[in-house]
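A.B. asks: Make a model of this:
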Amino acid sequence: MEFRKAHWTTRLKRFALGVDSWIDDTLWGAGRRAGEAYERVRSYADRLTVSGGKRVVAEVASEGLNVGIAGALVLLMLAIPAFREGREEALKHQVFAVTFLDRYGSELGHRGARHDDSLKLEELPDHLIKAVLATEDRRFYDHFGIDIFGTFRAITVNARASGVVQGGSSLTQQLAKNLFLSNERSLDRKIKEAFLSLWLEYRLTKNEILKLYLDRAYTGGGTFGVAAASEYYFGKSVKDVSVAEAAMLAGLFKAPTKYAPHVNLPAARARANDVLNAMVDAGFMTAGQIDSAKRNPATPVDRKRDASPDYYLDWAFEEVRKLAEDGKIGPDRVLTVKTPHDPAIQDRADHAIETILRQHGPAYHAKQAASVVMDPDGAVRAIVGGRDYGASQFNRATAARQPGSSFKPFVYAAALSSGLYRPNTIVTDRPVCIGNWCPNNYGRSYAGSLPLTVALAKSINTIPVQMSVAIGRATGETHEARAARIGRLKIIETARAMGLTTPLTDTVSLPIGAAEVTVMDMAAGYAVLANGGLRAKPYAAIDIHNSQGDLIYRHDRDDSTGKRVLSTQVSQDLNFMLSKVPTEGTGRRAALDGVVTAGKTGTTNGYKDAWYVGYSGNLVGAVWFGNDDSSETANMTGGSLPAMTWKEIMQFAHQGLELKPIPGVTPVIDPKVAALAKANAPAADTATPGAGAGHMPRQSFEVLSAVGAMFRTIEPVRAAGRTAQAGIQDMTPPGGASRIR
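C.D. replies: This next block holds a predicted model:
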């Protein structure tokens, strides 16, 4: 019998039917098995069913578990930023012990933890440790990094007092803040602080935490840690402090600047009394044991004549840490750093700022000032970060403020670099608008056509704005606003290359100084002009030795020299133009006797900030005056107090120096004065330490000044008119950012 093969369509149908049958059977079998499993689970669960009180407990536990899991996830998310801050490397990164020397090799000061100190925790006086724990964290050895009971107690006490009278942070939390965080008052910081304290408790023992705290906390007067504070305030080892002295040291942790004995001895003694009472309340000592300390309070050594350059040391310490981060000093952390610091210039800068603020600050409603003096290669000789480090450690020399017209040299540098302008180019001071923004000069008047050099010397506002447009149009852009934006981007690029590090926001008013800069950056930017066009990055370390005395870093060897950021021609042209500011422009009060200088004044809208930044062939200096809260001054311009202060500092700083010319500026010095200066200038290798490199004797400088005075007999008569004119030229009309000067 013959069988015929089924048609392929028939075979396909049979195959599909088989697949369908298999799927149905599999699903039915899986469902049946799942049902059986469910029945088994339900049967087992039925045997676990509880009722009554047991059921309430089970429900609460179940919900608690759910909430706990959700809370743990939230805590993990909050902890991640803190974990990033508190890595092991970060803890090691903080461990520095740096001794700073000035340019002559004399000890300047210390910064960082003295972790190489041979003193161990058990070698510290017992009464000192008790005094610290009594005031900072009585339950230190009982909690896990966060004192829950102490926190609730502080909340209760503060609520009753309607203010903050008691802190809730544990000693571990305070250490976490000192090691890894800033003093910013925010919820984010408190969250990080809490998690970092747990991390520290996990990584370290209680005694290690306590020792770190005693070594790292700021104790006023530029000192860190009880060992340094004991030496500074009492002139003795911390091992030898009495109960009264220990109480005074422990009292510093709450507010070191307020209770520092060299600043306010009565307040320091009152605070020490509180510490002694706290020791009795905590049960660490008896009333009889502290009686003698109360009757014989601690007496610190006289520090009134000390002039520690604390702002400089703070900045230098951060610079050394940056070198460590860049891997330029290896793993060493016990270091001796020779700096370019000049004690004589520092002292004169401190004195000049304080004297001028005391004499003229009230009339101008100005309360603060800052200054930086450096060599043209970036070696920083002096920093004034404010008038009183004891009252505020905030360094105004590294804080950002609007520069006003002192920013214009960066605009002119970009314009000269474009090839569109030369110092003798004729420009027209006329109304100009970018969109609906129209800058104005003082008095809303315009000078018409004039040379570019005069426009810069007179600090005319419309010209930099016209320059930004011209730079943009040179690229082919015809639309004015878009061309101005292209020009501003070129200006920002030039300013960045010259050393400005702060974010420069691109706004229409940027060409007349609306962006924020620092005093340090402004000095560095002008140093490019003083040295002929090379980048001058500020530096604090000439050389660095480790604890074994080995040279591990030398600036001239391990840091490349400044690269050229401006052509020789552009820097010389700009120097020539800026040399007219102190002689014919807004900076007449900054003109030095017998020294050719260049510079620029700056005054911002509302007279909130006043600047003078200037330089010779030897030194660069930047001066800022204003208020910490950016409140307006009483018509203070850059040509007034800043220019006066700059002259006071730089006239002294140039004593005895072999004067170097500014590139592109022909020295115009009376030959008799120059000959006398040369005759009295000592050799560089015979300079008296502490008096400034190459400084001539004071008597010789007085003779030189007298000779210079012979050629200025009619200057007082002219000064009054020039002062009024300079003040008017540099002033900014009240109103808007469009009139920033």
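
A.B. asks: can we go C-alpha only for contacts and neighbour counts from here?
C.D. replies: Will do.

A.B. asks: so residue 497 makes contact with residue 535?
C.D. replies: Yes - contact between residue 497 and residue 535 holds when scored by Cα atoms under 8 Å: they sit 7.3 Å apart.

A.B. asks: Of these two, give the one with the bigger neighbour count.
C.D. replies: Using other Cα atoms under 10 Å, the more surrounded residue of residue 497 and residue 535 is residue 535, with 25 against 20.

A.B. asks: and the more buried one, what does it touch?
C.D. replies: Residue 535 makes contact with 377, 497, 498, 499, 524, 525, 527, 528, 562, 563, 564, 565, according to Cα atoms under 8 Å, 6 or more residues apart in numbering.

A.B. asks: So which residues of the stretch 251-400 of the chain form strands?
C.D. replies: 334-338, 368-374, 380-384 (DSSP state E, counting those that start in this stretch).

A.B. asks: I'd like those strands laid out as a markdown table, including mean neighbour count.
C.D. replies: Shown next, in a markdown table, are the strands of the stretch 251-400 of the chain (neighbours: other Cα atoms under 10 Å):
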| stretch | mean neighbour count |
| --- | --- |
| strand 334-338 | 23 |
| strand 368-374 | 28 |
| strand 380-384 | 28 |
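
A.B. asks: Could you also give me the structure for this second sequence? I'd like to compare it with the first:
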Amino acid sequence: MGRAASRGELPEAPPPRAAGRARAPVGWGRWLRRGIVLSIWGSIAAAVLALSLVWDLPAPEKALAATRRPALTLEASNGQTISTSGDLYGDTLRLRDVPRFLPAALISIEDRRFRSHFGVDPVGLLRAAVTNVTSGRVVQGGSTLTQQLAKNLFLSPDRSFRRKAQEVVMALWLEHRFTKDQLLEIYLNRVYLGAGAWGVDAAARMYFGVSARNLTLWQAAMLMGLPKAPSRLNPRANPEAATRRAKEVLHAMAETGAITEEQATREGERISLPRQSARNAGWFADWAQDDLAAQFPEAGDLILRTTLDARVQALAEARLEATLHGPGEKAGVTQGAVVVLDATSGAVRAMVGGASYRESQFNRAVDARRQPGSAFKPFVVLAALENGMSIDSTVSDEPLTLGNWSPGNGHWVSRGEITVTDMLAHSINTAAVRVLLRAGGPAPAIAVAERLGLAGPFPRDATVVLGTGQASLLELVAAYAAFANGGLRVTPYALSATREGTALRPLPAPPPERAMSEDDAFAIRRALEAVVTRGTGRAAAVPGRIVGGKTGTTQDSRDAWFIGFSGRNVIGVWLGNDDGTPMDNVGGGTLPARLFHDILEALPR
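C.D. replies: Here you go, the predicted structure:
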């Protein structure tokens, strides 16, 4: 055989079996090489995918210690919450601090397999998919409590595959990092429950006025029903929807055995939400917050006790609403404002800035500047008293003309000479002009008005006596307080104390300042009482009470005022329309005086 090869002859072919053994390593090696390459590229792809999911995730430690906006809570004088802003947090609680039925309610309504899954619940996902396919729409979600916590703590609310995948990654990390009880504690302390409240303790205090430590069963069920739609289902936004949702949670608890069906039914019947007595106190709350940055420049969370009397606020709202929807509607009146103020201190007890805060947040008690009409005349009288006149001095009520201007007296029949008191009581324009002239003209009257807090602007001519300048209702009420309290100008204020826990730290109130002599204040007060006993303001009289005040009506009944006082209360009323449309024969002595009467009559003596 060797010789044949040396002579150039072909060698004999190897046996078939030998040939088969030679090719086998080549085939298996090719598949092995392919498997190795695919596994390498698969690992690279998986790494790239994982990197794409986690490269922009926040550091978990930072998210768990999330920052928030400082919270502000405003309370009425009795401690009732009237306004919250910022991010409101309560105490950080452990599971041992809260009733057992609180986490039970959460698990029953949100994630019944929470204790058994590893952060993602395949059974729950499958069940949700089947339910959604069967219904033809999305009616059930498959997210676990851990996934919800991951989304709320770390992620945006975007609905995308990438965000959902990140949610799964973070849920797995949370389950690895924390125990089930710790996850529940984080959730209960950090979940958003509507109206600016984060966590169960803040929500319990806001909605029910109690700590989460002291929640009843139905209250716990209501709170744990909120994560589904906190802005829409919370008791402040929609009490009826909150109640329905709470009953759903109670029956879910019965299905899981956390409570009995009898308990669920009984607790559902016990649901009773506290009445929101200061429903439109938003105008007051907005006004109270105007200068907070200057007053508390470096403050964090604040709980501030205010001067607002929730009962008086509710009373003023109800009486104004009854006026606007009753006789006011017939007379073409669509808006109004009311201020109740303490005459001795300037504390604002009630402020209603319009017909409905929900429909319009514009504060007609503070920000609307309108002609005060004859409500300006007491300032003219004070200027005259300070220039030597007496409240019993007499002036002519005969017609007069100044240049091209001739003020009218309406239906008043001239008597010749009347006292300054009678001029105010019956609001006689010609006599008021003569009092203005004897006081030295417009300048002294304007100076008096500015001294008492009216900002104007004012015309620099005799028409100012008829209230052709501008003033806000709050300015007029505060100015009239000086006539009621013996001559001291008060500054309206809203904040009375800061609260830390149960301790109240009083805030300094603006001190009253002497603005007129006691004798002049007494004289004008006596004249304003005559307005009510025998003049244009008789509709404001309340039997058994000494009442003083002044009516004001502008041209064509575009504005109607009554500013009055009794005891320590100064009450101002304005009625009109935002666009200045004339009302139907509404003057200060009609609907405004009656509204003043209705409010004062219900106040304690």
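
A.B. asks: Superposed, what's their TM-score?
C.D. replies: Scored against TM-score structural alignment, normalised by the length of the second structure, the superposed chains reach a TM-score of 0.60; 414 aligned residues with a Cα RMSD of 4.0 Å.

A.B. asks: picking up where we left off before, give the residues shared as contacts by residue 497 and residue 535 of the first structure.
C.D. replies: By Cα under 8 Å, 6+ apart, residue 497 of the first structure and residue 535 have these common neighbours: residue 565.

A.B. asks: Which strands and helices lie in contact with the longest helix that the second structure contains?
C.D. replies: Across the second structure, the helix with the greatest residue count (assigned by DSSP state H) is helix 16-54. Applying 3 or more Cα pairs under 8 Å, 6 or more residues apart in numbering; DSSP states H and E, we find helix 16-54 of the second structure packed against helix 161-177.

A.B. asks: The helix it packs on: which residues count as buried?
C.D. replies: Along helix 161-177 of the second structure, these residues count as buried under the neighbour rule (16 or more other Cα atoms under 10 Å): 163, 164, 166, 167, 168, 169, 170, 171, 172, 174, 175.

A.B. asks: Could you name the helices and strands sitting against that helix?
C.D. replies: Counting contacts by 3+ Cα pairs under 8 Å, 6+ apart, helix 161-177 of the second structure is packed against helix 16-54, helix 145-154.

A.B. asks: Nearest to residue 546 of the second structure among those helices would be which one?
C.D. replies: Of all these, helix 145-154 sits nearest to residue 546 of the second structure, with 60.2 Å by Cα to Cα.

A.B. asks: Now check the second structure for the residue matching residue 564 of the first structure.
C.D. replies: Superposed on the second structure with TM-score structural alignment, residue 564 of the first structure falls opposite residue 514.

A.B. asks: Actually, residue 624 of the first structure.
C.D. replies: Under the alignment (TM-score structural alignment), residue 624 of the first structure pairs with residue 574 in the second structure.

A.B. asks: Its match sits in which helix or strand?
C.D. replies: If you go by DSSP states H and E, residue 574 of the second structure is part of strand 569-576.

A.B. asks: and the angle for that strand with strand 335-342?
C.D. replies: Here strand 569-576 of the second structure runs at an angle of 170 degrees relative to strand 335-342 (axes from the mean of the first three to the mean of the last three Cα atoms, to 10 degrees).

A.B. asks: How many residues are close by residue 129 of the first structure?
C.D. replies: 18.

A.B. asks: Could you measure from it over to residue 226 of the first structure?
C.D. replies: Distance, residue 129 of the first structure to residue 226 of the first structure, by Cα to Cα, to the nearest Å: 10 Å.

A.B. asks: Kindly report the same for residue 555 of the first structure.
C.D. replies: Residue 555 of the first structure is 33 Å from residue 226 of the first structure, by Cα to Cα.

A.B. asks: next one: residue 700 of the first structure
C.D. replies: Taking Cα to Cα, one finds residue 700 of the first structure at 46 Å from residue 226 of the first structure.

A.B. asks: Perfect, that will be all.
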